[in-house]
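>>> Sharing a model prediction with you, sequence too.
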Amino acid sequence: MLTDDFQTALDADGLIVPGVGAYAACMEGLRAVKGDRIIGRRLAGGRPVLGICVGMQILFARGVEHGVETEGCDEWPGTVSRLEAPVVPHMGWNTVSVPDGSALFAGVEDDRFYFVHSYAARSWDLVTNDRTSAPLVTWAEHGGDRFVAAVENGPLSATQFHPEKSGDAGARLLHNWIQSL
């Protein structure tokens, strides 16, 4: 179901946050429908959220595009910035480096996924302690530039790539996420 209704999105079994275009425009649209509050409330209640592409990027604290810094949802620390690879955008199929124990990538750990982006989180700054479990961070590389390709963090998961454009591997990943609902 596609909705911009606050209560419907809050009550859904799972929430997918897609994103197309620029970080600032995505955040503006999300805030216009109180999407940032929906995400925060869902996560506070342990309700699953999946961010895809820019929908993943806006989960970080901030994004910088064309010299403009925009505050994100701040679910994870860090800044989304332009890739430093020789060829940008990163467009096409790529492998990912999946950590042990990933439920999201079960059965597709060695597959390729479809990426279309010029910006990404290029570092992971979240420090864990005895009270918090470490998120599972999946990495990818484009033109020698390493970036976060996916994160599994309790009820919050996200992919920089497009699972819906990634053939059987993407379908399996989405199936895995749906099974977690």
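Nice, thanks for sending it over.

>>> CA atoms for contacts and neighbours, from now on please.
Noted.

>>> Wasn't residue 43 part of a helix?
Yes. The assignment for residue 43, made by DSSP: H, G, I helix; E, B strand; the rest coil, places it in a helix.

>>> surely it meets residue 37?
No. Between residue 43 and residue 37 there is no contact under Cα atoms under 8 Å: 9.9 Å.

>>> What spatial separation is found between residue 49 and residue 10?
From residue 49 across to residue 10, the span is 10 Å (Cα to Cα, to the nearest Å).

>>> Spit out the residues that contact those two alike.
By Cα atoms under 8 Å, 6 or more residues apart in numbering, residue 49 and residue 10 have these common neighbours: residue 42.

>>> So for those two, which sits in the more crowded spot?
The residue with more neighbours, out of residue 49 and residue 10, is residue 49; 24 against 19, by other Cα atoms under 10 Å.

>>> My guess is the more buried one contacts residue 15. True?
Yes. Counting by Cα under 8 Å, residue 15 is a contact partner of residue 49 at 4.7 Å.

>>> Can you check which residues contact both of these two?
Counting by Cα under 8 Å, 6+ apart, residue 49 and residue 15 have no contacts in common.

>>> what's downstream of the longest strand that the chain contains, the next helix or strand?
Identified as the longest strand of the chain according to DSSP state E is strand 145-153. Per DSSP states H and E, strand 145-153 leads on to strand 156-159 as the next helix or strand towards the C-terminus.

>>> distance between the longest strand of the chain and the chain's centre?
Centroid separation between strand 145-153 and its chain, computed with Cα atoms, centre = their mean, to the nearest Å, is 8 Å.

>>> Use this one as the comparison:
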Amino acid sequence: MQKIVVLDYGMGNLHSVASALQKVAPGDQVVLATTPEQAEGADRLIVPGVGAIRDCVEGFIRPGFVPLLNQCIESGMPILGICVGMQIMMARSEENGGVDCLGIFPQPVKFFGTDLHENGERLKVPHMGWNRVYQKIDHPLWRDIESGSRFYFVHSYYVPAEGNDAVAGETDYGVQFASAITRDNIFATQFHPEKSADAGMQLLKNFVGWNGSN
């Protein structure tokens, strides 16, 4: 039996994530951890996130989750980031007047509202609802998911796809953005797999069976 730890730092729809995990991995233990101690013995780690980036970063730092996350990265443990859980891994976000993030990836997080469609109209924010994710690399978390499958999004800020060598999935919303990124034992999605019907459940199932390498 695996121990799957979902970090609870007060900024995520944790119960829907936990419920989805229990459906795809009924024989495993799903733990909502509010302290690093509760994450001890984890076999895999999930970093969710919903809300303002400043609150998310502060909430993540306060209980000591940064050293825990770094240890999990160094150990090769499979890690999944979801929505703002992906954005806090970036270098810096434009949200809240500019916020330094964890810097695990060097890319920035930008605001959709300053970008324009080809027709010159500003992009509507938030980007909310179903959109297609086009797979840019072959990765174990894409197993049995067709490129171009629809996933569910709710976000006003995004990680650019252009010049981003970490892109695993890309989506078009007037601009091309990274809807999934990966490096080594980290895979993170801007969309919510727990809200994305069959494709999302398959991704979570793939994560539960992933060994942390490509």
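Sure, I can see it. This structure is a prediction, so every number in the text was calculated from the model and none was measured.

>>> hang on, the earlier thing: what range in structure 2 matches the longest strand of structure 1?
Counting by TM-score structural alignment, strand 145-153 of structure 1 pairs with residues 175-183 of structure 2.

>>> what about the aligned partner of residue 168 of structure 1 in structure 2, which SS state?
Residue 168 of structure 1 maps onto residue 198 of structure 2 when the alignment is built from TM-score structural alignment. Look at residue 198 of structure 2: counting by three-state DSSP, its state is helix.

>>> how close does residue 198 of structure 2 get to residue 184 of structure 2?
With distances taken as Cα to Cα, residue 198 of structure 2 is found 26 Å from residue 184 of structure 2.

>>> tell me which residues of stretch 186-196 of structure 2 are tucked away?
Going by neighbour count (16 or more other Cα atoms under 10 Å), the buried part of stretch 186-196 of structure 2 is 186-196.

>>> swap in stretch 105-123 of structure 1?
Quick answer for stretch 105-123 of structure 1 (16+ other Cα under 10 Å): 105, 108-109, 111-122.

>>> Find the nearest non-adjacent residue to residue 128 of structure 2, please.
Distance criterion Cα to Cα, 6 or more residues apart in numbering; nearest residue to residue 128 of structure 2, sequence neighbours excluded, is residue 154 at 4.3 Å.

>>> A helix includes that neighbour, no?
No. Using three-state DSSP, the secondary structure at residue 154 of structure 2 is strand, not a helix.

>>> isn't it right up against residue 126?
Yes. Here residue 154 of structure 2 reaches residue 126: they are 6.5 Å apart, a contact under Cα under 8 Å.

>>> quick one: the strands in structure 1?
Along structure 1, the stretches classed as strands by DSSP E are 15-17, 49-52, 60-65, 68-71, 76-82, 90-95, 112-117, 119-121, 136-142, 145-153, 156-159.

>>> To residue 174 of structure 1, which of those lies closest?
Smallest distance to residue 174 of structure 1 across the strands of structure 1 (Cα to Cα): 9.4 Å, for strand 49-52.

>>> Residue range in structure 2 corresponding to the closest one, please.
Strand 49-52 of structure 1 maps onto residues 79-82 of structure 2, going by TM-score structural alignment.

>>> Mean deviation, that stretch versus structure 1?
With mean Cα distance after the TM-score superposition for structure 1, stretch 79-82 of structure 2 departs from structure 1 by a mean of 0.7 Å once superposed.

>>> circling back to that earlier point, I'd like the strands of structure 1 as a markdown table, with distance to residue 2 of structure 1 appended.
Below are the strands of structure 1 laid out as a markdown table (distance: least, Cα to Cα, whole Å):
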| stretch | distance to residue 2 of structure 1 |
| --- | --- |
| strand 15-17 | 10 |
| strand 49-52 | 14 |
| strand 60-65 | 24 |
| strand 68-71 | 25 |
| strand 76-82 | 25 |
| strand 90-95 | 27 |
| strand 112-117 | 23 |
| strand 119-121 | 26 |
| strand 136-142 | 28 |
| strand 145-153 | 23 |
| strand 156-159 | 18 |
